[in-house]
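Chemist: For reference, the sequence and a predicted model appear below.
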Amino acid sequence: MNYKILVDSCCDLPQDLRKESRFTIVPLTMEIDGEVIVDDETFDRQEYLRKMKKSLKTPKTACPSPEEYKRHFEGEEENIFVVTLSDKLSGSYNSAVLAKSLYEEEHSDKNIVIFNSFSASSGEVLIALKVDALAKAGESAESIESTVNAYIDEMSTYFVLESLDNLKKAGRLTNVQALVANVLNIKPVMGANNDGTIKKIDQARGVKKALKRMTEIIGEEKDKLNEKILVIAQCNCVERAKALKDDLLEKYTFKDIIIVETAGISTTYAYDGGIVVAV
């Protein structure tokens, strides 16, 4: 199949795949204290974390425009697959859908399939990997669309963060009831609903115990783990991610576990020390 995969920059692809020509990352932007930062290969996570810690304001984020997506539809590839953030968390999906409509008004030479991840970060990675594997196997665009949408329905996303402040201030926790005060060091185990909104699953005292509880929840909620890939996205806490991977492998068997670094958008909301898992 002649194809390419577009992902928005909340998809924290492994570094080796970022270099592959069949993958294109369409950047979102962040704005902090009047400075606009593009979430592309120039993004400096350590410097961005420093700016966030120094600032009194929560960063603002903006999705790619329809024109930006439309520009990436150009090229020789006959099949284009797009993976975006949940439409409940960003306008990225709607921008991609509008871009497809605009492109198809002028052209009829491509199959363009857009996937609403109903997730973010590591969830988008899993979807992009699934699309890539099916396309490499020679599946048709129609078959890939059907298979991947079923895969999205079965996928789960979990996260444990040091701080939920940026998510709360940005309105991403609208449907989540008040959480326990930070002074108690209670860390919630969060997840995604089927519609891509955020929910609280459980809680524990401290990040380590919250991650242990998340590991247990994965075993309780998911089956056939030996057939699944699990992706851990970590924000400036690679040792924490490695410890989580070890804990998961001590309890369960997976097809693979991949650790990735958060780029700009994921860093904005996961913040320093955050972990996002998809399986």
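Modeler: Arrived safely, thanks for sending.
Chemist: From here on, just use CA atoms for contacts and neighbour counts.
Modeler: Fine.
Chemist: Contacts only, for the residue positioned nearest the centre of the chain.
Modeler: Centroid-nearest residue in the chain, with Cα atoms, centre = their mean: Ser121, separated by 1.6 Å. Going by Cα atoms under 8 Å, 6 or more residues apart in numbering, Ser121 touches 10-12, 85, 233, 262, 266, 276.
Chemist: Return the members of those classed as buried.
Modeler: Neighbour-count burial (16 or more other Cα atoms under 10 Å) is assigned, among these, to 10-12, 85, 233, 262, 266, 276.
Chemist: Below is structure B, check it against A:
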Amino acid sequence: MSWCIAADSSCNLRSFVPTAPETSFRLAPLKVHVGDREFVDDAQLDVAELTMAIAAEDTATSSSCPSIGEWAEIFRSADNIIAITISASLSGSYEAAQMARTMIMDEYVREHAGSIAGKNIYILNSRAAGGKLEVLVRLLDAYLKQPHAFEDVVAFIDHAEESSQVLYSLSRYENLVKSGRMPRGVGSIASKLNIRILGTASSEGTIKLIGSTRGEKKTINKIVDTMASNGFSGGSVSIDHRDNADGALGIKEAILQRWPMATVHIESCGGLCSYYAEESGLLIGYEWA
């Protein structure tokens, strides 16, 4: 039986190759709209070109979710599929994936004399974006190295989602404000005062502000302290950055100093996360159980 670990492109893994046997990894691309141009957030996207286009555009910009057809193509690719989406509170990706699942399961039943045996699709709402999805993908890949029943895999990934979190450390907020994902007054004040805001995901999957910091050292300390207060004790971490490799490395070093047994990966933001994280933004996903 073949497996596919799927995610939409709010997950910033672009060249990930699963280590589990008979397992593939697929991404459903979100899109960023800049003026009359559409940038598809896939492995071929030139993020620098996207960034320059956004900076030069005077009119509104926006993002959109993968289509039902794009999800359906992925769901046809394996016998067992676990798909992880950006928070359903932030995007229509989860809903599109659910509709694609219904379509593919109906298609499978017609082609197999009314039976669904041999085809399983599960859609997980990550209630986050960025690094949390990458943590979940890697945990799932490790779990699939051993054979498991599909329902056990679903139980595993549900528990992993409930036992993981994401932090957003941002210094620019224009696109979040424009999209309605951050109050305009909060973004305006933070920008004027040159404050870096630290946020996390609420239980509903929306962005919840934790506090603000000034200076790199205070920011890193706040991130590490927040992780500890959430129960992190040395598990898997994924740090995404928008043109801020030094900041990501500083967080990694602080994590390993405090929890030497932690596993920390650093990724560059793809198109969607670059659009919302903006200049020097950081997204830190981690699991604690």
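Modeler: Yes, it's here. Computed from a prediction, not measured in an experiment: that's the story for all the values here.
Chemist: After superposition, what's the TM-score here?
Modeler: Superposed pair, TM-score by TM-score structural alignment, normalised by the length of structure 1: 0.92. Supporting alignment: 275 aligned residues with a Cα RMSD of 2.1 Å.
Chemist: if we can go back for a sec, what do we get in structure 2 for the residue nearest to the centre of structure 1?
Modeler: In structure 2, the residue matched to Ser121 of structure 1 (TM-score structural alignment) is Gly130.
Chemist: Against Thr59 of structure 2, how distant is that match?
Modeler: 26 Å (Cα to Cα, to the nearest Å).
Chemist: go on, Arg76 of structure 2?
Modeler: 38 Å.
Chemist: okay, these two: which has more neighbours?
Modeler: Set Arg76 of structure 2 next to Thr59 and count neighbours by other Cα atoms under 10 Å: Arg76 wins out with 18 against 9.
Chemist: re the thing from before, skipping adjacent residues, who's closest to the residue nearest to the centre of structure 1 in space?
Modeler: Once flanking residues are discounted, Ser121 of structure 1 sits nearest to Cys11: 4.6 Å by Cα to Cα, 6 or more residues apart in numbering.
Chemist: Could you do Ala192 of structure 1 as well?
Modeler: Ile198 (4.6 Å).
Chemist: The one you found -> structure 2?
Modeler: That one, Ile198 of structure 1, aligns with Ile207 by TM-score structural alignment.
Chemist: Can you tell me what Trp71 of structure 2 aligns to in structure 1?
Modeler: So, by TM-score structural alignment, Trp71 of structure 2 is matched to Tyr69.
Chemist: Quick check: which element contains its match?
Modeler: Element membership of Tyr69 of structure 1 [criterion: DSSP states H and E] is helix 66-73.
Chemist: Please report how far Thr58 of structure 1 lies from Leu164 of structure 1.
Modeler: From Thr58 of structure 1 to Leu164 of structure 1 the distance is 12 Å (Cα to Cα).
Chemist: from the middle of its chain, how far away would stretch 237-247 of structure 1 be?
Modeler: How far stretch 237-247 of structure 1 lies from its chain's middle: 18 Å, per Cα atoms, centre = their mean, to the nearest Å.
Chemist: Equivalent analysis for stretch 70-90 of structure 2, please.
Modeler: The answer for stretch 70-90 of structure 2 is 13 Å, by Cα atoms, centre = their mean.
Chemist: Then stretch 199-206 of structure 1?
Modeler: With Cα atoms, centre = their mean, you get 20 Å for stretch 199-206 of structure 1.
Chemist: same deal with stretch 268-277 of structure 1?
Modeler: On Cα atoms, centre = their mean, the centre of stretch 268-277 of structure 1 falls 11 Å from the chain's centre.
Chemist: taking the buried ones among the contacts of Ser121 of structure 1 one by one, which sit in strands?
Modeler: Mapping the buried ones among the contacts of Ser121 of structure 1 onto strands (DSSP state E) picks out 233, 276.
Chemist: Can you add distance to Arg205 of structure 1 and give the buried ones among the contacts of Ser121 of structure 1 back as TSV?
Modeler: Below are the buried ones among the contacts of Ser121 of structure 1 laid out as TSV (distance: Cα to Cα, whole Å):
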residue	distance to Arg205 of structure 1
Cys10	29
Cys11	29
Asp12	28
Leu85	30
Ala233	22
Thr262	25
Ser266	24
Val276	18
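Chemist: For burial, what's the neighbour tally of Ser101 of structure 1?
Modeler: 15.
Chemist: Show the contacting residues for the aligned residue in structure 2 for it.
Modeler: Superposed on structure 2 with TM-score structural alignment, Ser101 of structure 1 falls opposite Thr102. The contact partners of Thr102 of structure 2, taken as Cα under 8 Å, 6+ apart, number zero.
Chemist: And what about Thr102 of structure 2, helix, strand or coil?
Modeler: Assigned with DSSP: H, G, I helix; E, B strand; the rest coil, Thr102 of structure 2 falls in the helix class.
Chemist: try the one 4 residues further on
Modeler: The three-state label for Asp106 of structure 2, taken from three-state DSSP, comes out as helix.
Chemist: Fine, thanks again, bye for now.
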